[in-house]
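Chemist: what's the 3D shape of this:
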Amino acid sequence: MRWLIVAPVSVGLGLLFSYWHVPAAWILAAILSSGAMALSTGRELPVNPGVFRFGRGIIGMLAALPLVGVPLGVLGGYLLPGLFVAVVTLAIGVGGGLLLAAKERAVSPETGILSMLAGGASIMPVLAKELGADYRFVALGQYLRLLAVSVSLPLVTTFFSTPAEHTAPDEPPVVWFMVVAIVLIAYFGDAVGRLIRLPVPSVLGPLAITVAVALLLPEDLSLLPPELFRILAFLTIGWMCGGTLSFPALRAFARQLPATVTFIVVVIGACALTAVPLTWWLDITYFEAYLATSPGALETVLALSSEGGAGPVVVAVQMIRLMAVLAIAGWLPQVIRLLTRGR
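Modeler: I've put the predicted structure just below:
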């Protein structure tokens, strides 16, 4: 019965936020609507397991598609700069997460790190749920960073000179049999991931299958999920996070707000400084380097990159860092044991 209220309210808020160009509009709409229902009734609002399985599969596919769009030769050429950016960003995220966990006993190392890893904001709550972390805290922290980066990017980059004007290419049409393939990959990718023993198979399973299949497809076919599927996936992530909100959870997040905001400022500043040596290393404009090192908000980064005529360095470096972030997040328990060994 509660879903008869939450679902249409989520859609209405999502449309409104999209019209206002609010970052992560559909995720935020779902968090607000399901969170309001959970808080007002005092009971959690669980998401249907089948719907959630499909939604997180779509999230995995969306994370894979930018990797397919960059030729391996291009990725290889930017491997060292990309790893440099990844190491800086990951060091800040992992270090900040461990400091937060040490400061606040209610926050586990997994929760602290996943809430502060830059990149893949829509994936982190799913990974948090799989790894037993507090995905509510992770979602709120990730959204706050995403909001700060998304709002600041268009404002800051207006002061930089751009390489050229460029028009983004049209998306290829999605045909019916590709829609069937997308549904199968999203829903059954989890099972395949478990079969081949991938870490966090619910996300990395669909991701790996999407990369493998997309590399074999002709150029006129695409595994890009239809808009309706993407909206449902984002709503699912928001419902998962908002539906389990409680007043104690919100109070716990509020206590950590100063530390979270400080981290966001530090990571944005560090990435901006990291962009400086990239301009010399790769002989690119600071506009391109700044976008390449931006800590998240990939959709905004790609839109500004296309509009400003940036070269492939932006996508390549972002994708190399995304792969590093996913690798760290997927093996997070082992990473934490390694870092805390001997303490």
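Chemist: for the rest of this, base every contact and every neighbour count on C-alpha atoms.
Modeler: Fine.
Chemist: from what I can see residue 296 touches residue 119, true?
Modeler: Yes - here residue 296 reaches residue 119: they are 4.3 Å apart, a contact under C-alpha atoms under 8 Å.
Chemist: give me the common contacts of the two.
Modeler: The overlap between the contact sets of residue 296 and residue 119 (C-alpha atoms under 8 Å, 6 or more residues apart in numbering) is empty.
Chemist: quick one more, to check against the first:
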Amino acid sequence: MSRFSFSWKSYSLRWAGLVSLSALISGVFLLLHLTAGMMLGPMIAGIIMSLKGRAVTVKPVFFTMAQAILACVVVNSITLSVLHHIFSHWALVLLSVLSVIVVSFATGAGLAWFGVMPGTTALWGTSPGAASTMVMLCGAFGADARLTAFMLYFRVIMVAVATSLVSWVVVRTHHDIGIPPLTQGNLLPTLSLIILSTLISLKLRMPALALLLTILIGTALQLSDLLHISAPFWLRIPAYLIIGWSIGLRFTAPVLRYALRSIPAVLLSSLTLIIVCALLAFPVAYFAKIDLLSAYLATSPGGLDTIIVISANIPIALPFIIAMQTARMIAVVTLGPTIARPLGRWLERHARTPLSEKLIPQTKD
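Modeler: From the prediction side, this is the model:
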């Protein structure tokens, strides 16, 4: 009994340490106005605990439920008003979205071709936007979730810094930044949808199904005006924690060393995507007849939450920005897996052998 008590106490202390470390790191990111810190903090904390041999286990049911919760964030942005803005500028939106997707997959293919990353992982890791969704889906399509998360969130930080600087230069004034406001909606029906999607996914043993089911059912109900999906910030926090921990705790010393070794190449690919998106802002501003800052924010390859928070109290064309970002998110979530799987397999057959296969021991993860 004493041995069991000691083991339980040790495990509880590990969880306490993980939670405390996550809160500390996330707090630092939020002070720096990086909303992605809500997932980055837990992920970094998980990496530290794993490397120190103090890892804990996140049960699959919680990871599956976290996917359903973040799917509600996706659905929450798909409204009739947003769709109206998309269809009003359909040619411009289509050209912009396709251009960014082509460039992102081209940079990913480059990373795979030169052996920096495995083909499928490189393509998922260069997806333009929808970072949390891509991290959740990539594992089911053969990508390494750890390296994918590293690539995506490395770029998220770069985009957040670049966007903050551009906003400051254009507006030439500082502005208050806070947590995104609570999203209005029907909370209880939304929670019911989350639980239903989670149970179906667990029953069929298809982890990504929870995310896809929630998006499909939620979007149909919301556009039919039968239900308005609620995704308040407090509901997202546990999802960010669980997903961050699930990824971070799977890191090993070889994986981390390899990720750090690939930083120059990942930095170059991220800069390429950021610059291309910035250049796209000029024709978007001209044809949509909006200011250049709004066009830049609309084409920026960062998350919508980050864009909204950074642009707080700035007079911008927010409906157009949300429409453009939402259109790209939908395209990335729907087209990404379709393109990444065959292209990734082709690259893995024809490109250089990725260094990860030589430096990272293969696991069942």
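Chemist: any idea what the TM-score is?
Modeler: Once superposed, the chains reach a TM-score of 0.85 (TM-score structural alignment, normalised by the length of the first structure), with 331 aligned residues with a C-alpha RMSD of 3.2 Å.
Chemist: please tell me how far the nearest residue to residue 110 of the first structure once chain neighbours are set aside sits from residue 27 of the first structure.
Modeler: Nearest-residue entry for residue 110 of the first structure: residue 133, 5.7 Å, with adjacent residues in sequence omitted and distances by C-alpha to C-alpha, 6 or more residues apart in numbering. Separation of residue 133 of the first structure from residue 27 of the first structure (C-alpha to C-alpha, to the nearest Å) stands at 19 Å.
Chemist: now swap in residue 103 of the first structure and tell me
Modeler: For residue 103 of the first structure relative to residue 27 of the first structure (C-alpha to C-alpha), the value is 29 Å.
Chemist: what about those two, which has more around it?
Modeler: residue 27 (26 against 12; other C-alpha atoms under 10 Å).
Chemist: spit out the contact partners of the more buried one.
Modeler: Applying C-alpha under 8 Å, 6+ apart, the residues near residue 27 of the first structure are 14, 234-239.
Chemist: of the residues you listed, which is the nearest to residue 335 of the first structure?
Modeler: Ranked by distance to residue 335 of the first structure (C-alpha to C-alpha), the contacts of residue 27 of the first structure are led by residue 237 at 25.3 Å.
Chemist: could you tell me how many residues sit around that closest one?
Modeler: 27.
Chemist: in TSV: the contacts of residue 27 of the first structure, plus secondary structure and distance to residue 247 of the first structure.
Modeler: Converted to TSV, the contacts of residue 27 of the first structure look like this (DSSP: H, G, I helix; E, B strand; the rest coil; distance: C-alpha to C-alpha, whole Å):
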residue	secondary structure	distance to residue 247 of the first structure
14	helix	24
234	helix	24
235	helix	22
236	helix	21
237	helix	20
238	helix	17
239	helix	17
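Chemist: ok, these in the second structure: which stay?
Modeler: Mapped onto the second structure and checked by both residues aligned by TM-score structural alignment, their matches' C-alpha atoms under 8 Å, the contacts of residue 27 of the first structure keep the contacts 14, 234-235, 237-238.
Chemist: from residue 329 of the first structure, how far off is the aligned partner of residue 104 of the second structure in the first structure?
Modeler: Residue 104 of the second structure maps onto residue 93 in the first structure, with residues paired by TM-score structural alignment. Separation of residue 93 of the first structure from residue 329 of the first structure (C-alpha to C-alpha): 11 Å.
Chemist: do the same with residue 317 of the first structure
Modeler: Distance check for residue 317 of the first structure against residue 329 of the first structure: by C-alpha to C-alpha, it reads 18 Å.
Chemist: and residue 137 of the first structure, by the same measure?
Modeler: According to C-alpha to C-alpha, residue 137 of the first structure stands 16 Å off from residue 329 of the first structure.
Chemist: same question for residue 265 of the first structure.
Modeler: As judged by C-alpha to C-alpha, residue 265 of the first structure and residue 329 of the first structure stand 22 Å apart.
Chemist: looking at those two, which has the bigger crowd around it?
Modeler: Taking neighbours as other C-alpha under 10 Å, residue 265 of the first structure and residue 329 compare with residue 329 leading, 24 against 13.
Chemist: the more buried one: helix or strand, and which one exactly?
Modeler: helix 313-330 (DSSP states H and E).
Chemist: which part of the second structure matches that helix?
Modeler: Against the second structure, the aligned range for helix 313-330 of the first structure is residues 320-337 (TM-score structural alignment).
Chemist: can you pull the buried residues of the matching stretch?
Modeler: Within stretch 320-337 of the second structure, the residues that count as buried by 16 or more other C-alpha atoms under 10 Å are 320-333, 336-337.
Chemist: and the furthest pair within those?
Modeler: Within these, two members stand farthest from each other by C-alpha to C-alpha: 320 and 337, at 26.3 Å.
Chemist: alignment lookup: residue 254 of the first structure to the second structure.
Modeler: Using TM-score structural alignment as the criterion, residue 254 of the first structure maps onto residue 260 of the second structure.
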